[in-house]
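Colleague: Okay, predicted coordinates and the sequence, questions at the end:
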Amino acid sequence: MSFPWAKHYEPTTEVGKWIDSRLPLPRLIYDSVGAGYPVPKNLNYFYNFGVLAGVALVVQIITGIILAMHYTPNVGLAFNSVEHIMRDVNSGWMLRYMHAVGASFFFIVVYLHIFRGLYYGSYKPPREVLWLLGMVIYLLMMATGFMGYVLVWGQMSFWGATVITNLFSAIPVVGEAIHTWLLGGFSPDNATLNRFFSLHYLLPFVIFGVVILHVWALHIPGSNNPTGVDIKGPQDTVPFHPYYTAKDFFGLGVYFTLFAIVVFYLPNALGEPDNYIAANPLSTPAHIVPEWYYWPFYAILRAFTVNFLWVPAKLWGVLAMFSAILLLFFLPWLDKSPVRSNNYRPLSKLFFWVFVVDCLILGLCGGKPAAEPWLRISQFAAAYYFAHFLIILPIISRIERPLPLPKSISEAVLTNAGHSVEAARAAVAAVPQPAA
């Protein structure tokens, strides 16, 4: 987004001018994350999660590259190569835990980033493409995480790969062919491990590329803000640096503190004990479960237990699981309310928190055995999940009466700081406007 009042990069040395005329990388950085990029002055700490997600991705790429130097993608050697990394490679245990724990932290940050976007309406015009690219990143993350989980070749890795890939066989006509193509055979074996290893290594770089597009799409309309009100002038913005770089560094400090605590003191808290047993195709675990960040969708998959309309329950579950993710792509067109932020939509805010609780219930059910009462609870929770997007949001967007919106971001900031609306508007009017 072009702001007339934004500062522009001007090199001050001959070397800087020479570089700027041939490869304007400093100009790009200055205009993207420096003083040349004005952002809304009212962004809170929930807007830190985009930067945290980018840093988490970099940590995953760096640790993954080093781990790949010592890993052997062979069914007879994979599990032992992981043990070799843990026991014999210098600081290998730390790298492995950083990568495994880092995956969980990456998903935590991304989930918070998504829920923040849902609450503040960051998916609404003109940021639809930004939202769609974010959902593409999320899908790529899910695929990358699943393939990485399989590489350990422990009991849960092997049986998780068996169960999840077998879901594709439920697709009529082409299901069995897709299943065989994914595995490279009729069951998880060397071909499966090799292709999962190569894709797990490749996809983070694809994610990085989509992240660049995501940031580019962000800079076209500019950042959303907690009020959802568009920027009206220079009084509504501050330079990204130093105001939000300082805020982001504080967020990074908190993030890495929590990350270090889990890596060094609770590294296995988010993992499955069965995955520390070498894969055995002849011994099925009592309870097969994916990583925790897939649990809500796993609960939706298992919620279908009865054949309906001559369609097997397994196929209904697969369709529902993929539809649960696909619905998020259509969110900008399902919620037609012109007001973005739930701060000014009391009814939408109420159902947003109901939706958050519903997702937590689905996550809880996904991690439990496929038995009562968890199956029944997951069925009700899955029904509400789809009702929220297909029924509740469209109805609310039509019948809800939003609260009065502030005329500008500055007015909202000054009002929240204790000034009256009249004083806030007078202060905003006193700010000189840029020349046309």
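Modeller: Nice, thanks for sending it over.

Colleague: from here on, contacts and neighbour counts on C-alpha atoms
Modeller: Will do.

Colleague: Now do the helices in the stretch 301-436 of the chain.
Modeller: 313-329, 331-334, 346-366, 374-387, 393-399, 409-416, 421-429 (DSSP state H, counting those that start in this stretch).

Colleague: separation between residue 367 and residue 299?
Modeller: 8 Å (C-alpha to C-alpha, to the nearest Å).

Colleague: So for these two, which sits in the more crowded spot?
Modeller: residue 299 (28 against 21; other C-alpha atoms under 10 Å).

Colleague: Quick check, the more buried one in contact with residue 365.
Modeller: Yes - with contact defined as C-alpha atoms under 8 Å, residue 299 counts as touching residue 365 (5.8 Å).

Colleague: ok, and the closest non-adjacent residue to the residue sitting nearest the centre point of the chain?
Modeller: The centroid of the chain falls nearest to residue 110 when counting by C-alpha atoms, centre = their mean (2.9 Å). Leaving aside its sequence neighbours, residue 110 sits nearest to residue 53 (C-alpha to C-alpha, 6 or more residues apart in numbering; 6.3 Å).

Colleague: Take this one as well and set it beside the first:
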Amino acid sequence: MSFPWAKQYEPKQPLMRWLDEKLPVPRLVYNAVGAGYPVPRNLNYFWNFGVLAGAALGIQIITGIVLAMHYAANGGVAFGSVESIMRDVNAGWFLRYAHANGASMFLLVVYIHIARGLYYGSYKAPREMVWLLGVVIFLLMMATAFMGYVLPWGQMSFWGAQVITGFFSAIPLVGESIRIWLLGGYAPDNAALNRFFSLHYLLPFVTAGVIILHIWALHIPGSNNPTGVDVKGKQDTVPFHPYYTAKDAVGLGVFLLIFATLIFFSPNLLGHPDNYIEANPLSTPAHIVPEWYFLPFYAILKSFTADFILPAKLWGVLAMFGSILLLFFLPWLDTSPVRSSNYRPKYRGFLIVLLVDVLLLGYVGGAEANARNVILGQLASAYYFLHFLVILPLVSSSERPRALPNSITEAVLTKHGGTSPAQTALAN
């Protein structure tokens, strides 16, 4: 989107003028994250999480590159090389814990970022491409995180790879061939470890490239805002710098404080103790579970226990992947012209129920597979798909939203006790 009132970049120094003429990187940065990029004046702290996700990715790439200098992707020595990093490499324990916990922090930030998009309708026109690229980033992150979890070559690493890749064998006719192709053999071993390591190293850079496209797509229509009302003019915006760079700095400080607390005081809180036991193909752990950020999808996978036309295993695989791919169609499943849930009370209620449902799926995914938990997982899985495929289209076509403000400025002034332009006109 073109903002005629945006401040234009005018280099003052001769060197900067010369650089702007030959390679306009300063202009690009100024227009992307500086005073040349106007943003809605009413953004709250939920809009910090995009920047926090970028910071988390940067931490993962930097720590991952250094760890790769010391890691050996060989089934015979991989576990020992990780232990050597912890004990013998200068600050190796810090790098390893920062990388392992950084993955959890990265996924946590992204989950909150997605929840904000769902609540404020950031997937609606004209920002469909921003949302679609975001889902692509989410899929890349999940693939990267899974392959990274295999690399320590502990018990959970080995058996997690065995179980997850085993689901591909449920695909009729070609499933077993795909599984063998992925692993490079009939079971996780050196070939699988090398493949996962190379892809785990590569995919973060692919993710960074898609993030650049994501930001580019965002700058075309401009940022959404808590009211969901389009920008009407200069009075509705403020420059990104210094207003939101300062706000993002506060959010980043809080993020780093929580991250540091996790690393220094409870680095193994989110890990599994069995992963400190070297991988043993002859000893199956009593309870195989993935990392916490995969648990809701793992619960959906486990919810199919009986064959019906297709094998239960195949139904579980289709449902697990379908639960993520469903997000691609969200801009067209929600047909309401109102974006923000602040003005859609009925939709907001169902969104809260969805949040509780996802948390329940997370609990079931990590719990023992007894009869009660299986039923809970089946009910929660059914509601997840019901929300997107049935409830959302019905609510968006039938609800009567509350009246929207005429502009962002009016909403801000009314919220803070000021007088909106409409109220001033009526008073006169």
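Modeller: Cool, the structure landed. Keep in mind the model is a prediction, meaning the values are calculated, not measured.

Colleague: circling back to that earlier point, can you add distance to residue 196 of structure 1 and mean neighbour count and give the helices of the stretch 301-436 of structure 1 back as CSV?
Modeller: Shown next, in CSV, are the helices of the stretch 301-436 of structure 1 (distance: least, C-alpha to C-alpha, whole Å; neighbours: other C-alpha atoms under 10 Å):
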stretch, distance to residue 196 of structure 1, mean neighbour count
helix 313-329, 21, 18
helix 331-334, 31, 18
helix 346-366, 24, 18
helix 374-387, 30, 19
helix 393-399, 38, 16
helix 409-416, 48, 20
helix 421-429, 56, 15
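
Colleague: Could you export the ones you listed to JSON lines, including columns for distance to residue 305 of structure 1?
Modeller: Converted to JSON lines, the helices of the stretch 301-436 of structure 1 look like this (distance: least, C-alpha to C-alpha, whole Å):
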{"stretch": "helix 313-329", "distance to residue 305 of structure 1": "5"}
{"stretch": "helix 331-334", "distance to residue 305 of structure 1": "28"}
{"stretch": "helix 346-366", "distance to residue 305 of structure 1": "14"}
{"stretch": "helix 374-387", "distance to residue 305 of structure 1": "9"}
{"stretch": "helix 393-399", "distance to residue 305 of structure 1": "27"}
{"stretch": "helix 409-416", "distance to residue 305 of structure 1": "50"}
{"stretch": "helix 421-429", "distance to residue 305 of structure 1": "57"}
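
Colleague: before we move on, the earlier item: check the mean deviation of whichever strand or helix holds the residue nearest to the centre of structure 1 from structure 2.
Modeller: Residue 110 of structure 1 is part of helix 92-120, with elements assigned from DSSP states H and E. Compared with structure 2 after the fit, helix 92-120 of structure 1 shows a mean deviation of 0.2 Å (mean C-alpha distance after the TM-score superposition for structure 1).

Colleague: what's the answer for stretch 242-253 of structure 1, then?
Modeller: Looks like 0.2 Å for stretch 242-253 of structure 1 (mean C-alpha distance after the TM-score superposition for structure 1).

Colleague: Run through who's touching that stretch.
Modeller: 34-35, 45, 48, 51-52 (C-alpha atoms under 8 Å, 6 or more residues apart in numbering).

Colleague: nearest to residue 24 of structure 1, of these?
Modeller: residue 34 (14.1 Å; C-alpha to C-alpha).

Colleague: Can you give me the buried ones in stretch 60-78 of structure 2?
Modeller: Using 16 or more other C-alpha atoms under 10 Å as the test for burial, stretch 60-78 of structure 2 gives 60-61, 63-64, 67, 71-75, 78.

Colleague: so which of those residues would you say is closest to residue 417 of structure 2?
Modeller: Using C-alpha to C-alpha, those come closest to residue 417 of structure 2 at residue 60, 43.8 Å.

Colleague: The nearest residue to the closest one once chain neighbours are set aside: how many residues sit nearby?
Modeller: Of all residues not flanking residue 60 of structure 2 in the chain, residue 99 sits nearest, at 5.7 Å (C-alpha to C-alpha, 6+ apart). Using other C-alpha under 10 Å, residue 99 of structure 2 has 22 other residues around it.
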